[in-house]
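# sequence plus the predicted model coming up.
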Amino acid sequence: MTAKQIRAFLAVAQSLSFAQAGERLHLSQSALSLTIKALEESLGGRLFSRTTRQVSLTPEGEALLPLARRLLVDWDNAEDHLRQRFSLQQGRVTLAAMPSFACNLLPPILKTFHSAHPRLNVTINDVINEQVIEMVRDRKVELGIAFEPQPASQLTFTALYTDRFVAVVAADSPLAQCDSIDWPMLLQAPFITLQRPSTVRILLEEHLAACDLKLSVAVESHQLATVGRLVANGLGVSAMPALCVQQMRELGAHCMTLSHPTVERPIGILTKPDHELSAAAQALFDTLVSAPLFSAGRL
């Protein structure tokens, strides 16, 4: 059965007149008759008894009537639901993002997104970089925000900006009096950082090893907030992506430019290349790409 056939059946069943049903549906009586005939043939029997004077439902037609009404309501609801999704009046976006990004940069972007699309809902999974990649690859989320992955990830990466690592020290540390600091000087103090397999930790170790510098870790933690609080209390120093600067300051730590070597890496949106985004996810993707925060291309 098609929606057109069901509508034709209901129109005739309600009026018991092919002429009136044809006017209601803007169909000629011959076209309406052909539609009903096709429906009857597909079902295997007559739905209407027709004489020159009247039209009535057969027992099978009577049985079909309540079913047809429910089918048409479900059909109309499905059409309405999809129209709302395509017109961004309804829908949900699933997003995975590194906690540092989700906490520090995502809120103002989502504010802009919800101002433009107040009826769209967003589910945020704030997980470590490796889990962001895994969730996008396994299609558990439509969008991911992470550091640029290795080519072997087989995901599409759309760069938002390049994040440069900064030094994080206690506000009352003598180092806080400097405008900038280099790695050899920073590493003279006890170093506090995230535990493996954090991408931040791995990035630091790889860049420093390339410059014959060793990262000797005094304290390590799974949480950025814990690292920041430990540094703020004078237990050591750290290095964090620049997107964490505001968070580190709120925890009482001081951030400054860090160089020799400069550690940086692009951050962007991950999508699965063979998966078309929903209308809601595409809207969030476009909001992220056009965010003024990333217009300079670097934090």
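Nice, I can see it.
# CA atoms for contacts and neighbours, from now on please.
OK.
# what ranges do the helices span in the stretch 151-299 of the chain?
In the stretch 151-299 of the chain, the segments counted as helices under DSSP state H, counting those that start in this stretch are 183-186, 199-210, 224-232, 245-250, 279-289.
# put this beside the first:
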Amino acid sequence: MNTTQLECFMSVANHLNFSRAAKQLQITQPAVSHQIKTLEDELGTALFHRSSKSVRLTQEGHMFTQYAEEILKLSGMSRARLRESQASKPMRFGMGCRSMGELNLLQPVLHNLKELEPGILPVLRLIPFDSLENLLSEGDIQVMFAFEEAAPKNQVYRELAWGSMSAVCAEDHPLAHYESVGVDQLKEGGRIAAGRPPVCPPSLCMVQGQIIGGKKPEQVIFCESREVMDALTQAGCAFSLAVDVPQLRMPGLRYIPLEGTEPVSFGVSYNMNQHKPILRQFLRLLEEEMKKRA
């Protein structure tokens, strides 16, 4: 049973004439007859007495009119409610992050974006990099932080800053008093909290691999996220490696440049075809916040 069948039934019941019902519904008379016939077959009873001169409702047809009218009314109300819901639905804007530093950067940006776009519904994803890339390509998020060397190739990349490869340690760690450190020095620098490739850009992972290769297994703590690495580093349990973007620094940590390494580009990747006005506002506010923190 569908609404087309019910609309045909109610029109014929009101006009008691198939030709007039077809004209009202703007379909052919055979189409109306077909809808009535399939409805009667589904219900297992005749709804109309038909003759060459007249059409009239059967007893079952009279009973069914009240049900058909209620069903059509509910159907119309449901469609209207759904249209209202779509009209008042907030603009969803998804952002992908890999660390608390990136989340902290977003807080003032979102505050200012909310003032400019009151109807926005911000959605934040803090998950591994590979998953973020999938969400971006599927349209679940519209923008994500990334290092250029690991940015999705099929999206637009926009640079925000350059970062230097650095050793990161607590302020009371033995490495903390150095102004710069070398790879060989870090091989002897105690326990390291190491991130797997999606957590760190490829060039940093290569350096990390060199350092890990010179350590005993008990001197390496493998971590699933940047948050775990930072927690162990802040606690003084280990040092770690990171691309030091000053605007993303975590409190209580020392960032020591790593000798013999090249700077890394940090920015955002986004799909230019989605939410263009809000995306432009977001990127402008993000760049302004980066300049404030520089």
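Thanks, I have it. Quick caveat, the model's predicted, so the values are computed rather than measured.
# what's the TM-score here?
Overlay of the two chains. TM-score (TM-score structural alignment, normalised by the length of the second structure): 0.61; 250 aligned residues with a CA RMSD of 4.7 Å.
# rewinding a little: what's the most buried one of the helices of the stretch 151-299 of the first structure?
Mean neighbours per residue, mean count of other CA atoms under 10 Å, is largest over those for helix 224-232, with a mean of 22.
# tell me roughly how far it lies from the second structure on average.
Mean deviation of helix 224-232 of the first structure relative to the second structure after superposition (mean CA distance after the TM-score superposition for the first structure): 3.5 Å.
# contacts for that helix?
Helix 224-232 of the first structure has contacts (CA atoms under 8 Å, 6 or more residues apart in numbering) with 100, 168-171, 192-194, 220-221, 236-238, 247-248, 251-254.
# what's the answer for stretch 110-128 of the second structure, then?
For stretch 110-128 of the second structure, the external contacting residues (CA under 8 Å, 6+ apart) are 90-99, 132, 141, 198-199, 225, 278, 281-282, 285.
# out of those, which are buried?
93-99, 132, 141, 198-199, 225, 278, 282, 285 (16 or more other CA atoms under 10 Å).
# so how far is stretch 195-210 of the second structure off the chain centroid?
Relative to the mean C-alpha coordinate of its chain, stretch 195-210 of the second structure is positioned 26 Å out (CA atoms, centre = their mean, to the nearest Å).
# need the longest strand for the second structure.
strand 156-170 (DSSP state E).
# in that strand, what counts as buried?
So, applying 16+ other CA under 10 Å, buried residues of strand 156-170 of the second structure: 157, 158, 160, 161, 163, 164, 165, 166, 167, 168, 169, 170.
# and the fifth one, how far is that from residue 56 of the second structure?
For residue 163 of the second structure, the distance to residue 56 of the second structure under the criterion CA to CA, to the nearest Å works out to 83 Å.
# hey, where'd the helices end up in the stretch 1-150 of the first structure?
Remark: helices assigned in the stretch 1-150 of the first structure by DSSP H, counting those that start in this stretch are 3-15, 18-25, 29-43, 59-86, 99-104, 106-116, 129-137.
# for residue 276 of the first structure, which of those helices is the nearest?
Closest approach to residue 276 of the first structure among the helices of the stretch 1-150 of the first structure (CA to CA): helix 129-137, 12.6 Å.
# now that closest one: buried residues?
Buried-residue list, helix 129-137 of the first structure, by 16+ other CA under 10 Å: 129, 131, 132, 133, 135, 136, 137.
# likewise for stretch 180-195 of the first structure?
Applying 16+ other CA under 10 Å to stretch 180-195 of the first structure flags 181, 183, 186, 187, 189, 190, 191, 192, 193, 194, 195 as buried.
# check stretch 111-124 of the first structure too.
113, 117, 120, 122, 124.
# excluding its backbone neighbours, what's nearest residue 20 of the second structure?
Excluding the flanking residues, the one nearest residue 20 of the second structure by CA to CA, 6 or more residues apart in numbering is residue 12, at 7.8 Å.
# list the contacts for the one you found?
Contacts for residue 12 of the second structure (CA under 8 Å, 6+ apart) come out as 18, 20, 21.
# quick one, what contacts the last one?
By that I understand residue 21 of the second structure. With contacts defined as CA under 8 Å, 6+ apart, residue 21 of the second structure is in contact with 8, 11, 12, 15, 29, 32.
# of those, just say which sits nearest to residue 147 of the second structure.
residue 8 (61.0 Å).
# which helix or strand contains the closest one?
If you go by DSSP states H and E, residue 8 of the second structure is part of helix 3-15.
# mind listing what's buried in that helix?
Across helix 3-15 of the second structure, burial judged by 16+ other CA under 10 Å covers 5, 6, 7, 8, 9, 10, 11, 12, 13.
# ok now that helix, how far from the chain's centre?
Taking CA atoms, centre = their mean, the mean C-alpha location of helix 3-15 of the second structure is offset from the chain mean by 44 Å.
# could you find the closest non-adjacent residue to residue 197 of the second structure?
Using CA to CA, 6+ apart, the closest residue to residue 197 of the second structure is residue 205 (6.1 Å).
# how far away is residue 111 of the second structure from residue 182 of the second structure?
Taking CA to CA, one finds residue 111 of the second structure at 41 Å from residue 182 of the second structure.
# returning to what we had before: contact partners of the longest strand of the second structure?
148, 151, 175-176, 181, 204, 233-236, 238-246, 252-258, 261-272, 287, 290.
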